[in-house]
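Colleague: what follows is a predicted structure for the sequence shown.
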Amino acid sequence: MKENEIPAGANRKKRCVGRGHGNGHGKTSGRGHKGAGARSGYSLRAGFEGGQMPLFRKLPQRGFNRTRFQSPCAIVNLNELEKLSSDKVDLESLINAGLIRSNSTVVKLLGTGDVNKPFTVKVDQISKSAKDKILAAGGTVSE
């Protein structure tokens, strides 16, 4: 987008504060009288209600969330293995092929897609369908 293509009203003029009563933002500059909001460096924490007990602390905790107990793992499907240059499938070869991120430590191989050549697979986790398809193609699997 070029400067002449910017829609009308997209750029507003900066509010000029503290320059006297004539501009409508004089004296307290829109900060009110005293209090933390009038001071410099003040930032309000999310959910803060002025010292009153916040609503999120009043409500009971309900249910269970398993995200704290999950171990993150990189997921690779069988149809992505054709991007590999070699027949060896492990953490290092998947990172080099760009199929998973470089900071990944755990890999799980899933069975979406088909395998047309024998692969030597050495990953942390593998689904049953992926294991069956690799063995049917003549490959080997070691976890």
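Modeller: Cool, the structure landed.
Colleague: CA atoms for contacts and neighbours, from now on please.
Modeller: Noted.
Colleague: tally of neighbours for Ser104?
Modeller: Look at Ser104: counted by other Cα atoms under 10 Å, it has 15 neighbours.
Colleague: my bad, should have said Cys16
Modeller: What Cys16 shows, counting by other Cα under 10 Å, is a neighbour count of 12.
Colleague: again with Gly63
Modeller: A count of neighbours around Gly63, defined by other Cα under 10 Å, yields 5.
Colleague: repeat for Val115
Modeller: Under the criterion other Cα under 10 Å, the count of neighbours that Val115 has is 21.
Colleague: for it, give me its contacts.
Modeller: Leu78, Asn79, Leu81, Lys133, Ile134, Ala137 (Cα atoms under 8 Å, 6 or more residues apart in numbering).
Colleague: stretch 92-106: how far from the chain's middle?
Modeller: The offset between the C-alpha centroid of stretch 92-106 and the centroid of the whole chain comes to 17 Å, using Cα atoms, centre = their mean, to the nearest Å.
Colleague: what comes up buried for that stretch?
Modeller: Taking 16 or more other Cα atoms under 10 Å as the basis for neighbour counts, the residues of stretch 92-106 that come out buried are Ser93, Leu94, Leu99, Ile100.
Colleague: start and end of that stretch, how far apart?
Modeller: 11 Å (Cα to Cα, to the nearest Å).
Colleague: and the contacts of that stretch?
Modeller: Under Cα under 8 Å, 6+ apart, the answer for stretch 92-106 is 72-76, 80, 83-85, 91, 123-125.
Colleague: second structure follows, compare the two:
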Amino acid sequence: MELNSIKPAAGAKHAKRRVGRGIGSGLGKTAGRGHKGQKSRSGGYHKVGFEGGQMPLQRRLPKRGFKSTTLKFNAEVSLTALEQLGAAEVNLVVLKQAGLVGQRAKVVKVINTGELSKAVKLNGIGATAGAKAAIEAAGGSLA
């Protein structure tokens, strides 16, 4: 094989369709554009979403909803998860290493789900009112 003899696979390349080249080509006269109308004219087209002057769908529908971009940095941990963790002192680094929260988490809150029997000291972690009561009842504290 030589560089000058390399060819594409059979059928991989085909000639570009030439329109507007006479009756015999099958695409003469209107060149596949049909008769009249904006789309038949040269340079005639419209913006994406344009509906001929009618109020477009994206403007007819009401604006709705909002998703905060900071939500991906928030995480929550249950009392059951703290019980299973079994650490006396818990902070963000410990939770990340244990895989209880994602690596991108910045704000962590303990929620009142399950039971807690061990005393746990929380550093830099929030807790709901119910969770705080449960932690303090078990002899733990929040810092």
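Modeller: Nice, thanks for sending it over. This one's a predicted model, so the numbers in the text were calculated from it and none came from an experiment.
Colleague: related to what we said a few turns ago, among the buried residues of stretch 92-106 of the first structure, which ones are in strands?
Modeller: Among those, none falls in strands (DSSP state E).
Colleague: do a quick rundown of the helices in the first structure.
Modeller: Secondary structure of the first structure, counting by DSSP state H: helices at 55-58, 91-97, 128-136.
Colleague: looking at those helices, spot the one closest to Val107 of the first structure.
Modeller: When these are compared by Cα to Cα, helix 91-97 sits nearest Val107 of the first structure, at 6.8 Å.
Colleague: what about that closest one, how far off from the second structure?
Modeller: Superposed on the second structure, helix 91-97 of the first structure shows a mean distance of 0.5 Å to its aligned residues (mean Cα distance after the TM-score superposition for the first structure).
Colleague: returning to what we had before: kindly reformat the helices of the first structure as CSV containing distance to Asn65 of the first structure.
Modeller: Rendered in CSV, the data for the helices of the first structure read as follows (distance: least, Cα to Cα, whole Å):
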stretch, distance to Asn65 of the first structure
helix 55-58, 17
helix 91-97, 29
helix 128-136, 27
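Colleague: between the contacts of stretch 92-106 of the first structure, identify the one with the most neighbours.
Modeller: Leu91 (22 neighbours).
Colleague: wait, doesn't that one sit right on Leu109?
Modeller: No - between Leu91 of the first structure and Leu109 no contact is recorded; they are 10.8 Å apart, counting by Cα atoms under 8 Å.
Colleague: between these two, what contacts are shared?
Modeller: Val123.
Colleague: show me where the first structure has strands.
Modeller: 74-77, 88-89, 107-110, 120-122, 125-126, 140-142.
Colleague: so the first one corresponds to what in the second structure?
Modeller: Spelled out, it's strand 74-77 of the first structure. Counting by TM-score structural alignment, strand 74-77 of the first structure pairs with residues 75-78 of the second structure.
Colleague: how far off centre is stretch 92-103 of the second structure?
Modeller: Stretch 92-103 of the second structure has its average C-alpha position 23 Å from the chain's average C-alpha position, going by Cα atoms, centre = their mean.
Colleague: cool, stretch 131-143 of the second structure as well?
Modeller: Put simply, stretch 131-143 of the second structure sits 37 Å off its chain's centre (Cα atoms, centre = their mean).
Colleague: identify each buried residue in it, please.
Modeller: Of all the residues in stretch 131-143 of the second structure, those buried under the rule 16+ other Cα under 10 Å are Ala131, Lys132, Ala134, Ile135, Gly140, Ser141.
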